[in-house]
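Peer 1: Kindly generate the corresponding structure for this input.
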Amino acid sequence: MAHKNQNKWSVVIIACMAIFIIVLDSSAMNVAISTLVVELNTTLSIIQSIIALYALIIASFMLLGSKLQDILGRKKTFLIGLMIYACGTITATLSVNAFMLLTGWSILEGIGAAMILPATTTIVGAAYEGKDKVTAFGIWGGIAAMGAAVGPIVGGIFTTFVTWRLVFGSELVFVAFILIFRHYLSESKPTLTWKDLDKVGVLLSIVSLILIVLGILLLTRPDYWSYVAVLLISGSILFILFLVWQKRRINNGLEPLSDISLLKNRIFGLGNLNSIIQQIPLAGFLFIIPVFMQQVAKINAFMTGVALLPASISILIFSLLGAKLSSILESKYIIMIGFIISAAGAFILGGVFNINTHIIDIIPGTVVFGIGVGLLLSQLTNLTMSAAKSDQETDAAGFLNAFKNLGYSVGTALIGVLLILGIFGGLTSGIESAGLDGNMTTKQIHDSLFNYVEKMQTVPPKISPELVPQATQIVESTISYSMKQTFNALTLILILGFIISVFIPKRK
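Peer 2: Next up is the predicted model:
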């Protein structure tokens, strides 16, 4: 327990530093998308995949990362995860191509984060009691929100004025601080051995989630559409098999990877479902706004961070205010209000994107969206975790963090897919109807423009040079139309969250 007053909050501060750098990665690099495309000589789809796979790897390994605490102890699990994360950070910092960035950021950092996140939950929970525990988790949640809030501006400053590599490199300073003060963290006694680990469950959970998100990501490439259904169906079947396998192990008195009986609890189940739904629009918002601002509005990474700042501030303020609101208003109603407000923000944003859009034009919509998301962030974790018994907290934390990161991964993939498909739905016909096709076939036009958009308009389309300005205008207006349709989709997803939240039982 953290009894010494002078060091009372040391444990939560250490945990918060770890949470901060993990969340920072998710939001800071979105503003560097166009720079990454150019410097790593890659495409928009590949960068989108790397961002989505970072959250996917965290989600896929989260249940294993949570269970490792019972085998290794929470402190040892946390520190091993931190070292893996540091290796990933170094690799990402030194990346010379997209594959190296994928290895460092998505895979190594993702696996490290999957070990760190559930461990911080139990470390903080074990270090405090009573009101101190409530305060500690409030600080923990606030810092997580702050990481998301400052990420775009930090990423914009580094990318524009120094290099995007410092987003990753600067995280090593936090890693060093955590290692220096690691003696404040208390160890837990292992309750399981490696022999008790459900290895089949680990394999089923990881493979099923990876297949599902890969299936969504491949929607961006029409050439691979024949594989999409196979991946999605296979992933879904394997996840059902995972649940059946867990039930079988429980019935046979064996240690499951996760206590799936938690999912039968209505508050826990609906809380997790709403966490996924809330993460999808947030991830989509943080992905497509930078794409539009840099590709159509032609602003740099720093100004993209500035464009996202009002939303970030709203999320931070209302995630803190929402926690106070819960003392006078049932969490269920705050969640319902959060979904309605964020849906209104998404709907407002759908009508502001065109070739002449400036930062000032998107501020009202982003602020309203941020207020709603902030209210949701303030309630969903507490509401969901409140449904777990004390001996289920490790499994509950694993499930919640896994589903949240799965939602973020699906959001980046799905919303990116909607945007890209929307663009190509109108591009080819736009070029042909404008008489800009020359002697090119429809497929040649499509392939040329696909490369043009995928390279963030950094390579000229393969059409007559004198027609490039008109083709560029068609690309930009098509993107604007696609943005409107994509934000309409986000609005519908948030309304679905509102409908589901109606069925959340009131807490007694």
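Peer 1: contacts, neighbours, all on C-alpha from now
Peer 2: Noted.
Peer 1: mind checking how far the top helix by length along the chain is from the chain centre?
Peer 2: The helix that spans the most residues within the chain, counting by DSSP state H, is helix 393-433. In terms of C-alpha atoms, centre = their mean, to the nearest Å, the centre of helix 393-433 is found 10 Å from the chain centre.
Peer 1: Second input sequence below; structure requested for side-by-side comparison:
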Amino acid sequence: MSSMVQTTITNSRMVAYRWWALIALALAQFLVVLDASIVNIALPSLGSELHLSTSTLSWVITIYVLPFGGMLLLGGRLSDRFGHRRLFMIGVTGFALASAAAGLATSGAWLLTARAIQGASAALLAPAALALVTKLFVDPRDRAKALGIWGAVAGIGSAAGVLLGGVLTASLGWSSVFYVNVPVAVLVLVSVPFLVVKDAIGSRVNLDVPGSATVTSGIVALVAALSGTEQVGWMAPQTLVLMGLAVVLLGSFIFIEKRASNPLMPLGIFRNKSVAGGNLAMLLIGGATTGLFFALSVYMQQVLHYGALKAGLTQLPLAGALVMIAGVVPAIIKSIGTRNTLAVSLILLAAGLIWLSFSPSDASFTTHLLGPSILIGIGLGGAFVSGTELAVHGVADAEAGLASGLINTTQQIGGAIGLALLTTVASSRVDHLMNSGVVEAKALTGGFSWVFLGAAGFAVIGAIVVLTLIKSPSSPVVSD
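Peer 2: This is a model prediction of the structure:
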């Protein structure tokens, strides 16, 4: 009887505090997404103080993405095995300590080590956090609202990274882009134990060590190969070796998973068309978003000569539009279905990117950048919310961590692929224009224009994939 009373009290507590719990979990997710972009504007001052070369500076971004993207599936499975709240708390703790260490860095090696630990910690907390959200909200309507907020946070984090990076770097110095994580992480660590009930540990079965090793190594090799193409080229021995290694390792992973008694990633999860379509969409959204924010921040500083603060503040309209649209997306989904909402959002994103590609080398913010920024924000808000909902539809609680890890993994891999492809295309375009006698500012603008057009292409392909793969646009995307 006492156990029944305790269960009733526990369930009542979960219902009473779940919206506050969502805020705490979303704050942690915000930090994870934010840290992939907030460092961009701080790189020049960071490199100057730590005496880092341009090629080394690129690794400040890459060294975070490598363990993050490579360990997400493992992080999701570990949370399914050892408890989602437990892994979340471990991840947030590691992320806070690594952020403090990064802010205190006095050398490049120190900073890169701290960034790698940040990425690994993010791979633990991100899938566990989303899995907790899906378990806290079982009612279809409430889950739709919760996932709407969650998807909006992912989009806001990407946009806010440039904004906060500019403001913090200009006012407090580059270290502040890392220190800002610490108080937020501490707030999350203090509040979550009171808001989220400790979940049960999974069944006592062995983890899929061969699968974990091959997929983690394979993704790291793939991201490393793609991230290095801008410096060494696509046909360089380094790129070819890493690409070949990635193919072998990921092929081995699929072979292992088909035969494993307790696979890290049961391949049958992709028979769920919503999961498959949602993850393909997130792959392409990641490619478009990463290329967009990288090119936009560099375009504003190198071509339009905006300072760090001004470059950051110009992201306010985009972020504002994203927040506003995210609040109404659940209602839109209810009206036209998740598939159609995602497809329309991707088309709006593509339209905004195409509009942005026409910006000249002497662009005025109000005339040339404001309109496309708002349209891009609307498209991103709708895409992140509906894409997240689609990718977790119909997933059992026992695989919630896996599904959450998949979403983050596809987004990170998409970002790495998109950035590598788009920056390579942009560099080729700039070189061609410069060799043709075009002045530097216009040549750079031409290169960035191709980045925006390429990102628009990712969005259009995403819309086509969703409309082709998902056959029932009116069906609900959340299950009780």
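Peer 1: what's the TM-score for these two chains?
Peer 2: For this chain pair, the superposition-based TM-score is 0.89 by TM-score structural alignment, normalised by the length of structure 2; 459 aligned residues with a C-alpha RMSD of 2.3 Å.
Peer 1: angle of the helix or strand following the longest helix of structure 1 against helix 393-433?
Peer 2: Next helix or strand after helix 393-433 of structure 1 toward the C-terminus (DSSP states H and E): helix 442-454. Interaxial angle, helix 442-454 of structure 1 versus helix 393-433 (axes from the mean of the first three to the mean of the last three C-alpha atoms, to 10 degrees): 130 degrees.
Peer 1: Identify each buried residue in helix 442-454 of structure 1, please.
Peer 2: By neighbour count with 16 or more other C-alpha atoms under 10 Å, helix 442-454 of structure 1 contains the buried residues 445-446, 448-454.
Peer 1: Equivalent analysis for stretch 346-360 of structure 1, please.
Peer 2: 346-355, 358.
Peer 1: again with stretch 501-508 of structure 1
Peer 2: Buried residues in stretch 501-508 of structure 1 (16+ other C-alpha under 10 Å): 501, 504.
Peer 1: Determine how far the last residue of that stretch lies from the first.
Peer 2: 17 Å (C-alpha to C-alpha, to the nearest Å).
Peer 1: and it, how far out from the chain's middle?
Peer 2: 26 Å.
Peer 1: what stretch of structure 1 does the host helix or strand of S373 of structure 2 fall on?
Peer 2: Assigned by DSSP H and E, S373 of structure 2 belongs to helix 370-391. Helix 370-391 of structure 2 corresponds to residues 363-384 in structure 1, going by TM-score structural alignment.
Peer 1: per the alignment, R221 of structure 1 corresponds to what in structure 2?
Peer 2: Aligned partner of R221 of structure 1 by TM-score structural alignment: Q231.
Peer 1: where along the stretch 101-250 of structure 2 do the helices fall?
Peer 2: Secondary structure of the stretch 101-250 of structure 2 (DSSP state H, counting those that start in this stretch): helices at 108-136, 140-172, 176-179, 181-195, 209-227, 229-232, 237-259.
Peer 1: Please determine how far the residue mapped onto V425 of structure 2 from structure 1 is located from L490 of structure 1.
Peer 2: Here V425 of structure 2 is matched to L418 in structure 1, going by TM-score structural alignment. L418 of structure 1 sits 10 Å away from L490 of structure 1, going by C-alpha to C-alpha.
Peer 1: So those two - more neighbours on which side?
Peer 2: L490 (27 against 19; other C-alpha atoms under 10 Å).
Peer 1: State the helix or strand in which that one lies.
Peer 2: Counting by DSSP H and E, L490 of structure 1 is found in helix 468-502.
Peer 1: and that helix, how far out from the chain's middle?
Peer 2: Averaging C-alpha positions (C-alpha atoms, centre = their mean) puts helix 468-502 of structure 1 19 Å from its chain's average.
Peer 1: What are the buried residues along it?
Peer 2: Residues 471-472, 474-491, 493-498, 500-501 are the ones in helix 468-502 of structure 1 that count as buried (16+ other C-alpha under 10 Å).
Peer 1: same thing with stretch 416-426 of structure 1?
Peer 2: Those would be 416-424, 426, for stretch 416-426 of structure 1 by 16+ other C-alpha under 10 Å.
Peer 1: I'd like the distance between whatever residue of structure 1 lines up with L322 of structure 2 and Q294 of structure 1.
Peer 2: If you follow L322 of structure 2 across to structure 1 using TM-score structural alignment, you land on I315. Distance, I315 of structure 1 to Q294 of structure 1, by C-alpha to C-alpha: 23 Å.
Peer 1: same thing with Y184 of structure 1?
Peer 2: Y184 of structure 1 is 44 Å from Q294 of structure 1, by C-alpha to C-alpha.
Peer 1: between those two, which one's more packed in?
Peer 2: Each of Y184 of structure 1 and Q294 has its neighbours counted (other C-alpha under 10 Å); Q294 has more, 22 against 17.
Peer 1: what's the helix or strand for the more buried one?
Peer 2: helix 266-295.
Peer 1: and that helix, how far from structure 2 on average?
Peer 2: Helix 266-295 of structure 1, aligned to structure 2 and superposed, deviates on average by 1.1 Å (mean C-alpha distance after the TM-score superposition for structure 1).
Peer 1: Map K443 of structure 1 onto structure 2.
Peer 2: Checking with TM-score structural alignment, K443 of structure 1 has no match.
Peer 1: quick one: T220 of structure 1 and L414 touch, right?
Peer 2: No. Contact between T220 of structure 1 and L414 fails when scored by C-alpha atoms under 8 Å: they sit 9.2 Å apart.
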